[in-house]
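Q: test case, fold it:
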Amino acid sequence: MGDAQDRWRGHVAPAAGWMSSDFGVFLGLDVGKGEHHAVGVAPDGRRLHDGPLPNSEPKLRALFDKLAGHGPLLVVVDQPATIGALPVAVARACGHQVAYLPGLAMRRIADLYPGRAKTDARDA
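A: Sure thing, here's the model as predicted:
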């Protein structure tokens, strides 16, 4: 495993460790330096949020609080360290579960949809 993964082991759970019935919302974050792309989905597939999310604690808290109104929230990030550290820290401070979806898993998922362009929205 890479250094970042070793540092985060025990702090961020693997995304495959939970059942979908444990959560009311799955929030995928494609993290970026100044802005993230966030997609929140209910277990039945309804899209509850889809859009840019500034990398600021108040904006992160506001979205987490809004989505938590639909039930327990699972925040899934593609990078838990460096540029993803603030969303991870804020989610955990708000009492939400956090999972890390490794880049290799993301690439394999993308392979299921050939011909579609890579975008931040799709990554989230």
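Q: only C-alpha atoms for contact and neighbour calcs from this point on.
A: Fine.
Q: which positions in the helix ranked longest in the chain come out as buried?
A: Criterion DSSP state H: the longest helix present in the chain is helix 57-68. Neighbour-count burial for helix 57-68, with 16 or more other C-alpha atoms under 10 Å as criterion, is recorded at Leu60, Arg61, Phe64, Leu67, Ala68.
Q: another one to check against the first:
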Amino acid sequence: MSRIWAGVDIGKTHHHCVALDADGGKLLSRRVANDEAELRQLLADVLALNDDPTWAVDVPDSTAALLIAVLFSHDQNVVYLTGSAVNRASAGYRGQGKTDARDALVIADQARMRRDLSPLRPGDETPPS
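A: Got it, this is the predicted structure:
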């Protein structure tokens, strides 16, 4: 089974998740409320696509805390891509303007291609932005 990468653009009240396959094909794109039940459903939907996804977030602290807690409670692999890295990488993707869906796509695709992203683990200090 191929691996997948789920990039999440973190927002205060809603997040946007895009899941990509090994070739960069989009498997899922969805906006979800920052709500435990919705985040658990997102996790279930991504796990239905692949039982060992890599999750990538652009914010490792407060606004992402609930999502990260849900992922950690299910032993998920989570990596961190700084917001500035997302902004720089966005220039290399087609399309105009900044949207949550586009940012989530960039986050997922960067996690798919890069091997230098910092993993997040329970109890870690917040990484520098």
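Q: give me the TM-score for this pair.
A: The TM-score (TM-score structural alignment, normalised by the length of the first structure) is 0.75; 103 aligned residues with a C-alpha RMSD of 1.9 Å.
Q: counterpart of Ala105 of the first structure over in the second structure?
A: Under the alignment (TM-score structural alignment), Ala105 of the first structure maps onto Ala85 of the second structure.
Q: can you tell me the element its match falls in?
A: According to DSSP states H and E, Ala85 of the second structure maps onto helix 83-90.
Q: pull the distance from that helix to the chain's centre.
A: 14 Å (C-alpha atoms, centre = their mean, to the nearest Å).
Q: quick one: residues in contact with it.
A: Asp58, Val59, Asp103, Val106, Ile107, Gln110, Ser129 (C-alpha atoms under 8 Å, 6 or more residues apart in numbering).
Q: again, only using 10 Å
A: Defining contact as C-alpha atoms under 10 Å, 6 or more residues apart in numbering, one finds that helix 83-90 of the second structure is touched by 9, 57-59, 96-98, 102-107, 109-110, 129.
Q: ditto for stretch 67-77 of the second structure
A: By C-alpha under 10 Å, 6+ apart, stretch 67-77 of the second structure touches 5, 8, 10, 15, 34-40, 42-43, 47, 51-57, 59-62, 65-66, 78, 119-122.
Q: show me where the first structure has strands.
A: Per DSSP state E, the first structure carries strands over the ranges 13-14, 25-30, 35-41, 47-54, 73-77, 97-100.
Q: what does Leu20 of the second structure correspond to in the first structure?
A: Match for Leu20 of the second structure (TM-score structural alignment): Val41.
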